[in-house]
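Participant: Give me coordinates for this.
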Amino acid sequence: MAATGAAARDRFAGRTALVTGAGSGIGRAVALAFAAEGARVVVAGRREQPLKETVALIEERGGEALAVPADVSRAGGAEALVAAAVEHFGSLDVAVNNAGIFRGGAPLAGLPEADWHEQLSVNVTGVHLALQAEIRRMRTQPAGGAIVNVSSTFGAHVTTAGAAAYSATKAAVTALSRGAALDHIRDGVRINVVSPGATATPMSLRAGETERDRAERARATLPLARISSTQEIAAAVLYLASDDAASVVGTDLVVDSGGSL
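Facilitator: Below you'll find the model as predicted:
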């Protein structure tokens, strides 16, 4: 699924792609991948400095990007983000709602109420409000648009101890996305989901675990014997956002080294 050749690198030429949670990890990899294939990229997140670093990486490689600090868990933040993207680049053709947080690691009975509400706010309400703002803009455009929400294998696909609340929020993202996909495909807005499993980001490290420890655990437990790279998750996102997936609507694409099997 990796981009190859001049044609593949031009899949998003002339299009504007918005990526939330783009200051690090999967979000940064997705932003870089879109830029490499010709998109003008709006990178969003709560902290400005990591966004600027993502923009610098894109510009170093000859791409075009804009950093917009935003809190999409608030309606005004999502609306302002979309408005900034359109004002700067003229359209919103692709959106990737990737921002998410994990608060857990212990049994549900011990989860602080504040952690429950924060995960709901960012992981579910943030996606809901971002979807609303993005759809409202995209359905006014002749070519519509494509949206990819980043969920997780935790929730709709697998269950693990210490992540009940997080899993609930991610299962909600999948359900929300599938419903929105049916609601708005006739508006020209195509919505899908990517559900990563263990990926090479700090979130997949267990308490006290090193990257080497994680690699050993993956060799022993995953059918592929390794975790996914952020670039592999980005490749899945770009596929669903591209014209290659023009008839793919409401799917939940799992990328997890076989961990859900």
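Participant: CA only for contacts and neighbour counts going forward, please
Facilitator: Will do.
Participant: how close does the residue nearest the centre of the chain sit to Pro50?
Facilitator: What sits nearest the mean C-alpha location of the chain, by CA atoms, centre = their mean, is Asn98, with 2.6 Å. Per CA to CA, to the nearest Å, Asn98 is found 15 Å from Pro50.
Participant: With Ala99 instead?
Facilitator: Taking CA to CA as the measure, Ala99 falls 13 Å from Pro50.
Participant: between the two, which one's more packed in?
Facilitator: A count of neighbours by other CA atoms under 10 Å puts Ala99 above the other of Ala99 and Pro50, at 26 against 20.
Participant: excluding its backbone neighbours, what's nearest that one?
Facilitator: Nearest in space to Ala99, with sequence neighbours left out and distances taken as CA to CA, 6 or more residues apart in numbering, is Gly21 at 4.1 Å.
Participant: Sequence B follows; please return its structure for comparison with A:
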Amino acid sequence: MNRLEGNVALVTGGSRGIGAAVALRLAEEGADVALTYREGEAPAQKIVEQIEGLGRRALAVRADSADAAALDAAVERTVGTLGRLDVLVNNAGVFLVGPLDQLGPAEIDATLAVNVRAPYQLARAASRHMTDGGRIINIGSNIAERAPFPGLALYAMSKTALIGLTKGLARELGPRAITVNLVHPGPTDTDANPAAGPNAEAIAGLTALGRYAAPAEIAATVAHLAGPDARYLTGSVISVDGGFSA
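Facilitator: Next up, the predicted model:
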């Protein structure tokens, strides 16, 4: 299928996990794809090669999502190299957890810089280049809907903030037919959270389906939101969590 033929997408944190799956799925749908990574050039280049193997153009940009100037530069490089920008996927995130008395100002600032400020900054930069009908898709977390264990307050706060950002941007950009939506993944089998990890059985048991998602299952929903069939869907929060929050 080539529902995204002629489109250019930027996926932050696109070198591994959900971000890599999203980048590849958008390329399969016909988009040229730029992705950012903070460290690990080799994995990022591997995704670039896979995208190019699908016959699409690809670009890996090293950018720390905590650095607003680096994010602006990533958008400009995407547009300068690939010619346009139609789809932004705010996927990069940090996951700092722990007791309330152990997470202070440094951890708060680090979390909010990447999980909240970066999506706002990227939407601001990307929307300047998007033509009418663009797409912004934020990647949140099931923890925004349900925090089942202690130590998740800071992370849950940061991901819950994306609900307000998504709805506010949907209103602001709606007159240009730019849609803005939020996807809350549930437990997903990635390097950072493997389905064979020490606590995986308990976490999977919190879902209605009793299992972790594959990254490709999250990417499928993102691809739908990026495509023409989702043009009347905006300001929405979609949980792809196997019934974790049911």
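Participant: picking that back up, so the residue nearest to the centre of structure 1 is in contact with Arg28, correct?
Facilitator: No - using CA atoms under 8 Å, Asn98 of structure 1 is not in contact with Arg28, being 9.9 Å away.
Participant: joint contacts of those two?
Facilitator: Here Asn98 of structure 1 and Arg28 have 21-22 as joint contacts, going by CA atoms under 8 Å, 6 or more residues apart in numbering.
Participant: Tell me which residues touch Asn91 of structure 2, please.
Facilitator: By CA under 8 Å, 6+ apart, Asn91 of structure 2 lies in contact with 11-14, 18-19, 138-140.
Participant: TSV for those, including secondary structure and neighbour count?
Facilitator: Listed next are those as TSV, based on DSSP: H, G, I helix; E, B strand; the rest coil; neighbours: other CA atoms under 10 Å:
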residue	secondary structure	neighbour count
Val11	strand	24
Thr12	coil	32
Gly13	coil	27
Gly14	coil	30
Ile18	helix	23
Gly19	helix	26
Asn138	strand	27
Ile139	strand	24
Gly140	coil	28
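Participant: As TSV, these with distance to Arg171 of structure 2 would be great.
Facilitator: Formatted as TSV, those follow (distance: CA to CA, whole Å):
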residue	distance to Arg171 of structure 2
Val11	22
Thr12	23
Gly13	26
Gly14	27
Ile18	27
Gly19	26
Asn138	15
Ile139	18
Gly140	19
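Participant: Can you tell me which of these is nearest Tyr212 of structure 2?
Facilitator: Comparing those against Tyr212 of structure 2 with CA to CA places Ile18 closest, at 12.6 Å.
Participant: Strands of structure 2, start to end?
Facilitator: Taking DSSP state E to define them, one finds strands in structure 2 at 8-11, 32-37, 58-62, 87-90, 135-139, 179-185, 237-240.
Participant: I'd like those strands laid out as TSV, including distance to Val116 of structure 2.
Facilitator: Below are the strands of structure 2 laid out as TSV (distance: least, CA to CA, whole Å):
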stretch	distance to Val116 of structure 2
strand 8-11	16
strand 32-37	17
strand 58-62	19
strand 87-90	10
strand 135-139	10
strand 179-185	13
strand 237-240	16
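Participant: Residue in structure 2 paired with the residue nearest to Ala99 of structure 1?
Facilitator: Alignment note (TM-score structural alignment): Gly21 of structure 1 maps to Gly13 of structure 2.
Participant: wait, isn't that match in contact with Glu39?
Facilitator: No - taking contacts as CA under 8 Å, Gly13 of structure 2 lies outside contact range of Glu39: 9.7 Å.
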